[in-house]
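[1] with the input below, show me the fold.
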Amino acid sequence: MNQLHQEKLILLNVSDDELFGQLCGILKTHKYCVKRAVTIPAAIQKIIEYSPDLIICSHNFTDYDAYQTYNLLRRSTLNCVTPYVVIVENYDSDEIMMGLELGIDNFIFKPLIEKRILTKLTLLFEKTDKLKAFERSTFEKLFVSSPIGMLVCDTDRIERANPAFYQTMGFAKSLSLPGLKEIFDFSESPKQQKQFCMCLKGHTTDCTVSNVHLKGENGYRANLYISNISNFVVNRLLIQVEILSDHVVKSFSGNDHNSISETQNEQSADFDLTSREYDILKISGKGTPIKLIAAELGISQRTVEKHRSNIMRKTNSMNIIEAIIKVYGMNQKL
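    This is a model prediction of the structure:
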């Protein structure tokens, strides 16, 4: 059997024993690894523990239908591009359309037909593997070329930094990076430290910690933008370090409350992007696929593609990566 199958783990959210037995038999025969969940909490735990490559959910899963289950899992644990397949009794065009609009990737119809199931899974895995490879490539390009300092961290340990961070901090690339505690000084604000620690522990994601003092001779202050990047690097966080000018630092002290917004408005006018286009550019900068951008903003994938096309036209960019880099440099943050 193909080695690809042996590496794939499928989570079955199936409470019916007979249905689970049939489906599990088919999958194990073809060397897929299988885990089962019979409750929502168990499904969440399995996703956190095993990071399945694909999830199959029966339409009536405990007290929830498959769509409700999908929404619950997406809000709590589905932070990566994991195909989600629903088992349905009959073909109902309205039900299928509603599922596709929610983000469901495919459907398995009863009675279970082995050949059809395997064909669908093979195509889904091929598509997902290509998407993940593209995401990794996209992230690497942005990480290396960004003018903003970036760190990839595993809790409080720095795994890697981009060239802009080395240049900003004056570190030699030949030397090992210090720990986060040796870079960020929270002695002035226990509240900042608590917020920072909650992000590192995964209790919050995509948060901002403002006006943090950086240890070193330069005495820089910075805004930290922390994002979960499990889409690209498993169980990792990305910290973007935006160095603040003296003018911006004063505004945090209350001397110029409007300086930040005015500066950003002036910069935004250079590209004449709408607020929605900036939202999409920000999310795209994290490598989020169009499908998930659409789900997060509550719009269609076609609308996302149209906005991205407008962004590239307004910034005179050949692709979205080039647009991200141009705007990234102008606005000093995503």
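[2] for the rest of this, base every contact and every neighbour count on C-alpha atoms.
    Noted.
[3] and residue 327, how far is that from residue 206?
    19 Å (Cα to Cα, to the nearest Å).
[4] compare these two (neighbour count), which wins?
    residue 327 (22 against 13; other Cα atoms under 10 Å).
[5] all strands of this protein, in order?
    9-13, 33-37, 54-58, 60-61, 64-65, 84-88, 106-109, 149-154, 157-161, 184-185, 207-214, 221-228, 237-243 (DSSP state E).
[6] also this sequence, please, to line up against the first:
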Amino acid sequence: MITIKKPLILLIECDKIISKYLNQIFITQNFEIVIVTDVYAAIRKIIECSPDVIICNTVLNGYTGFQIYNLLENSILTTGIPFVLIMKEFNEVDIEMGLELGIDNFIFQPFYENRIIKKVNTILSKIDKHKALEVERFEKLFTHSPVAIAEICNNRIKRVNRAFRDLAGIKEFNANQYHLEDYFEMENNMLLKNSLQRCLKGLDSVCSVKGIQVKNSDVYVDLYMVQINKGVNSCALIQFVESEEINRIVSNGKNDWSISTYLQARKRMAITENEHIDLLTDREIQITTLSAKGYQIKEIADKLGISSRTVEKHRSNVMRKTGTSNIIEAINKVVDF
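    Here you go, the predicted structure:
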């Protein structure tokens, strides 16, 4: 017999009457619901249960809903869980601010059961469609990308694409039988080993190491790894991009300028495919970081001693350079740097 998993709602609410009412609504409509009364319990439940939707009151134990979102932001962005805010009344300014922060939707009082369930089901439907589309896109990217990509699980290479085979000179590949050191010079590269282990163990979500030599060749590559699963079956995706400048130095025999010197000189290079992110100025990175923390344009201007128009101009430049259409998308590309 196939058991269908019920959608799980995480409700952050300290009002017992509201909790009881919403609990009854969701249980009746075949949802599971977990109720917590503070932010720290919410963080634990996000990790333990991986809820499908988070619903939070606009006021909780002295915190506003926006402050709670900021406290949960890292967990929410990492897991991609939609965040819905309960509001006592429609307020256009608060809604605009919430959408800019990244809040996905709003529920208004008084509650109407049909509207609440319809809104949550619409959110879940969009998530399902988005996940299916992302999986399809990823599989196409993995297979046809000109960039060498490998999937690592429990320190073994689970699968590779054609570009990886060409780079490593592989004729036949057997899943889960090889390690990275079978194809790359890693014996004396403690930076690479430590970075990989930190990422696989969940200490870092991403890592990058530059100037790794492909075995039995004069080719050097830059490695960029993203954690996709941690725990007992830890997994990560790794892409390898040829270090063009390093390879040129090696091929020209410029021994007077070592690879290590080159790497130090390029330590600020961006660690993602979007190399233009490295073109952001310190001020642009500063403003994007403050935006990620929930500060509004005027608050950022006051904090930095500049005009609101200047802040808007910097944010516009960030969106242009990162190829995004709004500040939330830009934050998702920049905040790790």
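[7] so which of the strands of the first structure comes closest to residue 117 of the first structure?
    Among the strands of the first structure, the nearest to residue 117 of the first structure by Cα to Cα is strand 106-109 (6.7 Å).
[8] how big's the offset between the closest one and the second structure?
    Strand 106-109 of the first structure: mean distance to aligned residues in the second structure after superposition is 1.0 Å, counting by mean Cα distance after the TM-score superposition for the first structure.
[9] for that strand, packing partners?
    strand 84-88 (3 or more Cα pairs under 8 Å, 6 or more residues apart in numbering; DSSP states H and E).
[10] which bit of the second structure covers the strand it packs on?
    Counting by TM-score structural alignment, strand 84-88 of the first structure lines up with residues 83-87 of the second structure.
[11] chain center to that stretch: distance?
    22 Å (Cα atoms, centre = their mean, to the nearest Å).
[12] what residues does it touch?
    By Cα atoms under 8 Å, 6 or more residues apart in numbering, the surrounding residues in contact with stretch 83-87 of the second structure are 53-58, 65, 69, 76, 103-109.
[13] buried members of those into ChimeraX, please.
    Per 16 or more other Cα atoms under 10 Å, the buried members of the contacts of stretch 83-87 of the second structure correspond to this ChimeraX selection:
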select :53,54,55,56,57,58,65,69,76,103,104,105,106,107
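[14] out of the contacts of stretch 83-87 of the second structure, which is nearest to residue 90 of the second structure?
    The closest of the contacts of stretch 83-87 of the second structure, once distances to residue 90 of the second structure are taken by Cα to Cα, is residue 108, at 6.8 Å.
[15] give the contact list for that closest one.
    86-90.
[16] buried subset of those?
    86-87.
[17] identify, from the contacts of residue 108 of the second structure, the entry nearest to residue 151 of the second structure.
    Within those, proximity to residue 151 of the second structure (Cα to Cα) peaks at residue 86, which comes in at 40.3 Å.
[18] distance of the closest one relative to residue 282 of the second structure?
    37 Å.
[19] who are the contact partners of residue 65 of the first structure?
    Counting by Cα under 8 Å, 6+ apart, residue 65 of the first structure touches 58-59.
[20] roughly how far does it sit from residue 58 of the first structure?
    8 Å.
[21] and what of residue 40 of the first structure?
    From residue 40 of the first structure to residue 58 of the first structure the distance is 12 Å (Cα to Cα).
[22] quick one, what contacts the residue nearest to residue 199 of the first structure when sequence neighbours are not counted?
    Using Cα to Cα, 6 or more residues apart in numbering and skipping residues adjacent in sequence, the residue nearest residue 199 of the first structure is residue 205, 5.9 Å away. Residues counted as contacts of residue 205 of the first structure (Cα under 8 Å, 6+ apart) are 199, 226-228.
[23] ok, the residues you listed in the second structure: which stay?
    Compared against the second structure with both residues aligned by TM-score structural alignment, their matches' Cα atoms under 8 Å, the contacts of residue 205 of the first structure retain 199, 227-228.
[24] Serialize those to CSV and add fields for distance to residue 96 of the first structure and neighbour count.
    CSV is the format used below for those (distance: Cα to Cα, whole Å; neighbours: other Cα atoms under 10 Å):
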residue, distance to residue 96 of the first structure, neighbour count
199, 37, 21
227, 33, 21
228, 31, 25
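[25] return the member of the residues you listed nearest to residue 277 of the first structure.
    For these, the nearest to residue 277 of the first structure is residue 227 (19.7 Å; Cα to Cα).
[26] is it true that that closest one touches residue 204?
    No: taking contacts as Cα atoms under 8 Å, residue 227 of the first structure lies outside contact range of residue 204: 9.1 Å.
[27] re earlier: I'd like the contacts of residue 205 of the first structure as TSV, with distance to residue 31 of the first structure appended.
    Listed next are the contacts of residue 205 of the first structure as TSV, based on distance: Cα to Cα, whole Å:
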residue	distance to residue 31 of the first structure
199	38
226	38
227	35
228	32
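[28] ok, now which ones touch the closest residue to residue 173 of the first structure other than its chain neighbours?
    In this structure, residue 173 of the first structure finds its nearest non-sequential neighbour in residue 166, 6.8 Å apart by Cα to Cα, 6+ apart. Listed by Cα under 8 Å, 6+ apart, the contact set of residue 166 of the first structure reads 149, 172-173.
[29] show me how to select, in ChimeraX, the buried members of those residues.
    Applying 16+ other Cα under 10 Å to the contacts of residue 166 of the first structure, the buried members can be selected in ChimeraX as follows:
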select :149
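[30] need the contacts of residue 166 of the first structure in JSON lines (columns: distance to residue 280 of the first structure).
    Shown next, in JSON lines, are the contacts of residue 166 of the first structure (distance: Cα to Cα, whole Å):
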{"residue": "149", "distance to residue 280 of the first structure": "22"}
{"residue": "172", "distance to residue 280 of the first structure": "35"}
{"residue": "173", "distance to residue 280 of the first structure": "33"}
